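Enquirer: just a sequence and a predicted model for now, questions to come.
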Amino acid sequence: MLNQMKEALKGIDIRIDEPLKKYTYTKVGGAADFLTFPRNRYELSRIVKFANEFQIPWMVLGNASNLIVRDGGIRGFVIMFDRLNSVTVDGYIIEAEAGANLIETTKVAQYHSLTGFEFACGIPGSVGGAVFMNAGAYGSEIAHVLTSALVLTRDGEIRTIEANEMRFGYRHSILQDTKEVVISAKFSLNPGDYDVIRQEMKRLNHLRELKQPLEYPSCGSVFKRPHGYFAGQLIMEADLMGYRIGGVEVSRKHAGFMVNIAEGTAKNYEDLIAEVIHKVKIHSGVTLEPEVRIIGDKEI
């Protein structure tokens, strides 16, 4: 099969048994059987159709910000969109490929004096992941600005899905159910004042730096916000700030984050998440629900 793969996918960057911890924000994760970096939609479609033909599992990792890859790694093809990262502006519409950095995309909006994207100026991750998760902050979310997305179906076909078909909810989109993959997305913004936009982004980034543990590897916000509560507040009230398993601990700066401070593993993350859920439930009666995605095989 390897020879067939090399022939069918000739010219595509494919790395065999590549450790994923080199690419994840958490700095944990086992190896991918085949880690691929398509340069365009044509290469992406070739990878997916080959995988389907030979019944090899495949998935898109995005840029691996709000997820944990287990220590056993991921079987089959793992597709990263680092090279699918162009951003273009047409009037008040920004179109960004899925691999474009979300923070950098908000800077493009600022440069063109377009307002409406400021909320995302500090959200790490890719545009594709942001659409998939309906990322949000400071009272706004992707659902408020998306107009449409180009997606790849599980069959390797490409189609357009309109924003009103996305069934957006809190950190949810229909793509989580259909398993379709964002290739690019269009966002509708409004004309604004460059200096006002710049000052608002500066203010939000300052808030983020004050509150979030940016100095350590992490998976971002670990838990969804429980109705009527704040996850970080519940964790803090349960006296769990600084609580540690292995090399991973509940951040002492923001209890809603877990940071890799000493060569932690994915199992450390999973065990800590389970322990926090358990202890918060005992203390407050509230059951926390993870926001972070956990993928891959447990066993090495």
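Expert: Thanks, I have the structure now.
Enquirer: alpha carbons only for contacts and neighbour counts from here, please
Expert: Will do.
Enquirer: break down the stretch 101-250 of the chain into its strands, ranges please.
Expert: With DSSP state E, counting those that start in this stretch, the ranges of strands along the stretch 101-250 of the chain come out as 114-115, 136-137, 140-141, 146-152, 158-162, 181-188, 190-191, 218-221, 244-245, 248-250.
Enquirer: quick check: A238 touching K281?
Expert: No. With contact defined as C-alpha atoms under 8 Å, A238 does not reach K281; the gap is 9.2 Å.
Enquirer: quick revisit: buried deepest among the strands of the stretch 101-250 of the chain, which one?
Expert: strand 248-250 (a mean of 26; mean count of other C-alpha atoms under 10 Å).
Enquirer: got a list of what K298 touches?
Expert: Residues near K298 by C-alpha atoms under 8 Å, 6 or more residues apart in numbering: R70, D71, G72, G73, K267.
Enquirer: of all those residues, which comes closest to N3?
Expert: Nearest to N3 among the contacts of K298, counting by C-alpha to C-alpha, is G73 at 22.9 Å.
Enquirer: the closest residue to that closest one other than its chain neighbours: neighbour count?
Expert: Computed as C-alpha to C-alpha, 6 or more residues apart in numbering, the closest residue to G73 that is not its neighbour in sequence is G30, at 3.7 Å. Other residues within reach of G30, judged by other C-alpha atoms under 10 Å, total 24.
Enquirer: quick check, G30 in contact with R75.
Expert: No. Using C-alpha under 8 Å as the test, G30 is too far from R75 to be in contact (10.1 Å).
Enquirer: excluding sequence neighbours, find me the nearest residue to E299.
Expert: Distance criterion C-alpha to C-alpha, 6+ apart; nearest residue to E299, sequence neighbours excluded, is G72 at 4.6 Å.
Enquirer: ok, structure two:
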Amino acid sequence: MNNWHELTALCETCGCSVQYAEPLRDHTTFRIGGACGAFVNVNSTETLRRVLGLCRDRNYSYTVMGNGSNILAADSGYAGVVLHLGKDFAEITLDGTRLHCQAGATLAKIGKFALEESLTGMECLAGIPGTVGGALYMNAGAYGGEMADVVVSAEYMQSDGTIVVMSREEMELGYRKSVFRGNEGIIVGVTMELRPGKYGDIKEEMDSLMGRRRAKQPLELPSAGSTFQRPVGNYASFLIDQCGLKGASVGDAQVSVKHAGFVVNTGKATCRDVLELCDFVKQTVLEKTGYQLELEPVLLGDTVKG
């Protein structure tokens, strides 16, 4: 059991809040997950640097979380420190047609900001329920666009607290991947290049795409978005539907009857329910189609225990 008095004192000094034994289900869009050891609401790069230093000195495990929209957290929780880059770390500033965003700014907030400034380029991304840091981490995308289309550079903090600026060319952006997934750096800021546009046209496109989302995706139920990555040469949702798996369930985890690419939480689904259902889906699709599906959400905690 960790003695968190040093972390408490540090957070008081930095003016940020911290909760202990905080249920992760309250911070993930799947509404699944046990308690974490400590949940720190990061409010500045200096706070992040100092908390990272404490974690390093005391050998505390830590992880970074934004909006929790692409995370499946274990039922047993996560014993370490969750560094939450959220609304306290979400400033957006404008320089010509470039937006400088702190990592905790949501894509929805950035999309609204861009709309108000009559800047185009965020339309396809604005409906994704995540933060810009998380979106860049996995090169999130939708409706033919992705983060790689708009990002110019990013600031990230190395484990020793050093801030490094990385250009888009260095990020190794591909389908749902980036260089950030393989290093220990924490994205703290993202700079995006947009283009001048017309307010009415931008709003019409955003409204149209959001309408398509509502019509086709199970937004009324908790999920982590698309559950499986797109296999080369096909679509996960098509393969799952083809195998007759819509509505398949384990406990309260269900393959959405609205969109086969989503596993949803219809009530009190557990991490174990979701993983068991996903294993069943993967095995069935492999046997019937030959395609190997891979999970898209990031697993947090010891999911072997649930």
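Expert: It's in. Bear in mind the structure is a predicted one, so any value in this text is a computation, not a measurement.
Enquirer: TM between them?
Expert: For this chain pair, the superposition-based TM-score is 0.97 by TM-score structural alignment, normalised by the length of the first structure; 300 aligned residues with a C-alpha RMSD of 1.2 Å.
Enquirer: re the thing from before, out of the strands of the stretch 101-250 of the first structure, nearest to F37 of the first structure?
Expert: Minimum separation from F37 of the first structure across these (C-alpha to C-alpha) falls at strand 181-188, 13.4 Å.
Enquirer: where in the second structure does the closest one fall?
Expert: The aligned range for strand 181-188 of the first structure in the second structure is 186-193, by TM-score structural alignment.
Enquirer: neighbours of the equivalent of N52 of the first structure over in the second structure, how many?
Expert: Correspondence of N52 of the first structure to the second structure, assessed by TM-score structural alignment: R56. By the measure other C-alpha under 10 Å, the count of residues near R56 of the second structure is 14.
Enquirer: so R56 of the second structure is in which element?
Expert: Taking DSSP states H and E as the criterion, R56 of the second structure maps to helix 45-58.
Enquirer: what sits up against that helix?
Expert: So helix 45-58 of the second structure is in contact with 7, 10-11, 14, 16, 42, 60-62, 81, 83, 157, 159-161, 188, going by C-alpha under 8 Å, 6+ apart.
Enquirer: same thing with stretch 193-207 of the first structure?
Expert: Against stretch 193-207 of the first structure from outside (C-alpha under 8 Å, 6+ apart): Q110, Y111, H112, S113, L114, T115, E118, F119, C121, G122.
Enquirer: corresponding residue for the fifth one in the second structure?
Expert: Right, L114 of the first structure. In the second structure, L114 of the first structure lands on L119 (TM-score structural alignment).
Enquirer: any idea how far the spatially closest residue to that match that is not a sequence neighbour lies from E117 of the second structure?
Expert: Excluding the flanking residues, the one nearest L119 of the second structure by C-alpha to C-alpha, 6+ apart is P196, at 4.7 Å. According to C-alpha to C-alpha, to the nearest Å, P196 of the second structure stands 9 Å off from E117 of the second structure.
Enquirer: what about the helices in the stretch 201-306 of the second structure?
Expert: 236-242, 271-289 (DSSP state H, counting those that start in this stretch).
Enquirer: identify the residues contacting the equivalent of P222 of the second structure over in the first structure.
Expert: Taking TM-score structural alignment, the alignment pairs P222 of the second structure with P217 from the first structure. P217 of the first structure is in contact with Y25, T26, K27, V259, N260, I261, counting by C-alpha under 8 Å, 6+ apart.
Enquirer: on that earlier part again, the helix holding R56 of the second structure against the first structure, how far on average?
Expert: Helix 45-58 of the second structure, aligned to the first structure and superposed, deviates on average by 0.7 Å (mean C-alpha distance after the TM-score superposition for the first structure).
Enquirer: what angle separates that helix from strand 151-157?
Expert: Orientation check (axes from the mean of the first three to the mean of the last three C-alpha atoms, to 10 degrees): helix 45-58 of the second structure against strand 151-157 gives 50 degrees.
Enquirer: re the thing from before, of the contacts of K298 of the first structure, which pair is most distant in space?
Expert: It's G73 and K267 that sit farthest apart of those, by C-alpha to C-alpha, at 11.9 Å.
Enquirer: residues near E205 of the second structure, how many?
Expert: So E205 of the second structure, with other C-alpha under 10 Å, has 14 neighbours.
Enquirer: what lines up with it in the first structure?
Expert: Match for E205 of the second structure (TM-score structural alignment): E200.
Enquirer: and what of L277 of the second structure?
Expert: By TM-score structural alignment, L277 of the second structure lines up with L272.
Enquirer: ok, I128 of the second structure next?
Expert: Under the alignment (TM-score structural alignment), I128 of the second structure pairs with I123 in the first structure.
Enquirer: its match: what's it in contact with?
Expert: Going by C-alpha under 8 Å, 6+ apart, I123 of the first structure touches L102, I103, A135, G136, A137.
Enquirer: could you measure from whatever residue of the second structure lines up with the third one over to G174 of the second structure?
Expert: Spelled out, it's A135 of the first structure. Taking TM-score structural alignment, A135 of the first structure has A140 as its aligned residue in the second structure. Between A140 of the second structure and G174 of the second structure the distance, using C-alpha to C-alpha, works out to 10 Å.
Enquirer: ok, the two, which is more surrounded?
Expert: Between A140 of the second structure and G174, counted using other C-alpha under 10 Å, the more crowded position is A140 (21 against 14).
Enquirer: OK, contacts around that one?
Expert: So A140 of the second structure contacts E146, M147, R176 (C-alpha under 8 Å, 6+ apart).
Enquirer: overlap between these and the first structure?
Expert: With the contact criterion set to both residues aligned by TM-score structural alignment, their matches' C-alpha atoms under 8 Å, the contacts of A140 of the second structure that also touch in the first structure are E146, M147, R176.
Enquirer: go ahead and confirm the first one touches V132.
Expert: No. The pair E146 of the second structure and V132 fails to qualify as a contact (C-alpha under 8 Å) at a distance of 11.5 Å.
Enquirer: quick one: residues contacting the aligned partner of R159 of the first structure in the second structure.
Expert: Taking TM-score structural alignment, R159 of the first structure has V164 as its aligned residue in the second structure. Counting by C-alpha under 8 Å, 6+ apart, V164 of the second structure makes contact with E155, Y156, M157, Q158.
Enquirer: can you lay out these as JSON lines showing distance to G211 of the second structure?
Expert: Output for these, formatted as JSON lines (distance: C-alpha to C-alpha, whole Å):
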{"residue": "E155", "distance to G211 of the second structure": "34"}
{"residue": "Y156", "distance to G211 of the second structure": "34"}
{"residue": "M157", "distance to G211 of the second structure": "37"}
{"residue": "Q158", "distance to G211 of the second structure": "40"}
